[in-house]
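Participant: Sequence plus the predicted model coming up.
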Amino acid sequence: MVALEQKALAIFKELQVKYQVELQRFMNTNRASRRGTVWSNPDRGVHIAKNARHSSKLDISSTAELNKIKRLENNARWLGYGMIAVDAVVRGVSVYSDYENGSDWHRSISAEMAGFGASTAVGIATGAFITTHLAASTLLMLTPYGWIVAIGLGFAAGFAMSIGTNTLVKKAIENIYDRKPIHTGNL
């Protein structure tokens, strides 16, 4: 362990000498905490390597791999935003349909808005929690497929929780709107 630590410090010194300009440019654009990063503080890198909670971090060896992960993250984010937008449009069409048919569209919009807010919040929170915890586990050893599995499972769990929350909240709001007592067995 001591030999590896000495080797890491030697590599760090060599990196500082050979790539001084590039590292300075990188550090100017990417601010770090007061402890620094592995690029500015060799002890930080050694500490991270020794710490057990960092054992499943990604081993990125090229900028191409980093760019692939960034693209995957951005595509997953836009897919999530797209799903939220489609949900909002479908709910709006449902309310408009009730308005056109002469139904009680105030009741419909109340239920749809409450269901949209609650299901979106629960879906995002569940998806983020599952993805984060799966990504921090051993799934990252399967990189890049581990990321796809983690994001996919987080997406599926968030979607399932969102649907369940939507059903419960809409039913509760409709019952409140109609001033009916809520019976948990009939939801």
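Facilitator: Good, I have the coordinates.
Participant: C-alpha only now, for contacts and for neighbours.
Facilitator: Will do.
Participant: which SS class is residue 151?
Facilitator: helix (DSSP: H, G, I helix; E, B strand; the rest coil).
Participant: Which residue is the nearest non-sequential neighbour of it?
Facilitator: residue 131 (5.4 Å; CA to CA, 6 or more residues apart in numbering).
Participant: Show me what counts as buried in the helix or strand where that neighbour lies.
Facilitator: Here residue 131 sits within helix 105-135, counting by DSSP states H and E. Neighbour-count burial for helix 105-135, counted by 16 or more other CA atoms under 10 Å, picks out 105, 107-128, 130-131, 134-135.
Participant: What is it packed up against?
Facilitator: Counting contacts by 3 or more CA pairs under 8 Å, 6 or more residues apart in numbering; DSSP states H and E, helix 105-135 is packed against helix 63-100, helix 145-177.
Participant: Quick one: work out the angle between the shortest one and helix 63-100.
Facilitator: Using axes from the mean of the first three to the mean of the last three CA atoms, to 10 degrees, the inter-axis angle of helix 145-177 relative to helix 63-100 is 20 degrees.
Participant: Quick check: which of the helices and strands packed on helix 105-135 has the most neighbours on average?
Facilitator: The highest mean neighbour count among the helices and strands packed on helix 105-135, using mean count of other CA atoms under 10 Å, belongs to helix 145-177: a mean of 19.
Participant: one more structure, for comparison:
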Amino acid sequence: MPKITLDEFCAHWVSGKWTTAMASRLENNAFNFATVAGEYAKRQFQASFSSGGFCGGEKWAPRTSRWGRKFTHPVMNDTGALAAGIKGEAKRVDIVGRRSNNTRIFRKGAYYWIYTTEQSVPQKGKRGRKTDRYKNYATVHNTDPKFGLYTVNQYSSRRPVHRQFIGFSPKIEDHIALHFVDMIFEGFPK
């Protein structure tokens, strides 16, 4: 597939000085798309805690240990700090390219960063020890088990069950493709 520049792409709809305006509209639409899609994904991750499974899908593994079964709160929802700690932030980034005549062009790209601010703090009888390598409690559940260095509590070497609550979801991706992708070309001639 041949590569084309943003200006060549926009020239398919307009010509002359309007090419720059269309490129700016595309940049703005891309930022709006990233923001709306990111906010939707963040809400789905937060809703996982009320539904009891990642993005409303398969339920999280129940507590099986004798110690864990004594807790009556829903799995992954003791204090609500994990769900409340999920944050999102839209960012614009510079993209540097070259036109066909070798002049540099600058454009803005966009992405939406979803992260958690909840910290793993060892609590007697609740959470395991924290290492300097992994500071967020989210690492316990979203990191591949072979890389996770957490233990079920500070007195054990047993690894916890992993229950994903942030990450790639085909359900979210399909919803975004169906409902939000058209935003990228909003205001373009049809």
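Facilitator: In hand now; what should we look at? These numbers were taken from a predicted model, which means no experiment stands behind them.
Participant: Any idea what the TM-score is?
Facilitator: Overlay of the two chains. TM-score (TM-score structural alignment, normalised by the length of the first structure): 0.34; 98 aligned residues with a CA RMSD of 4.6 Å.
Participant: And for residue 95 of the second structure, the neighbour number?
Facilitator: 11 (other CA atoms under 10 Å).
Participant: pretty sure it contacts residue 104?
Facilitator: No: the criterion here is CA atoms under 8 Å, and residue 95 of the second structure misses it with residue 104 at 10.3 Å.
Participant: Which strands or helices does the longest helix along the second structure pack on?
Facilitator: Longest helix of the second structure, by residue count under DSSP state H: helix 18-51. Packing partners of helix 18-51 of the second structure (3+ CA pairs under 8 Å, 6+ apart): helix 6-11, helix 81-84, strand 86-98, strand 104-116, helix 170-179.
Participant: Quick one: the ones you listed as TSV, columns for distance to residue 22 of the second structure too.
Facilitator: Putting these into TSV (distance: least, CA to CA, whole Å) gives the following:
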stretch	distance to residue 22 of the second structure
helix 6-11	6
helix 81-84	39
strand 86-98	17
strand 104-116	12
helix 170-179	22
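Participant: Which among those is found nearest to residue 51 of the second structure?
Facilitator: The closest of these to residue 51 of the second structure is helix 81-84. By CA to CA, the value is 11.8 Å.
Participant: and the closest one, what does it pack onto?
Facilitator: Looks like helix 81-84 of the second structure contacts helix 18-51 (3+ CA pairs under 8 Å, 6+ apart).
Participant: swap the cut-off to 7 Å and go again
Facilitator: In this structure, helix 81-84 of the second structure makes packing contacts with no helix or strand, judged by 3 or more CA pairs under 7 Å, 6 or more residues apart in numbering; DSSP states H and E.
Participant: Counting neighbours, which bits of that helix end up buried?
Facilitator: Those buried within helix 81-84 of the second structure under the rule 16+ other CA under 10 Å are 82, 83.
Participant: what about residue 16 of the first structure, helix or strand, and which?
Facilitator: helix 2-18.
Participant: How far off centre is the helix or strand following that helix?
Facilitator: Going down the chain from helix 2-18 of the first structure, the next helix or strand is helix 20-29, by DSSP H and E. Distance, stretch centre to chain centre, for helix 20-29 of the first structure: 29 Å (CA atoms, centre = their mean, to the nearest Å).
Participant: report the angle between the axes of the very next helix or strand once past helix 20-29 of the first structure and helix 2-18?
Facilitator: Using DSSP H and E, the helix or strand that follows helix 20-29 of the first structure towards the C-terminus is helix 42-50. Put simply, helix 42-50 of the first structure runs at 140 degrees to helix 2-18, going by the same axes, to 10 degrees.
Participant: From residue 166 of the first structure, how far out is residue 87 of the first structure?
Facilitator: 11 Å (CA to CA, to the nearest Å).
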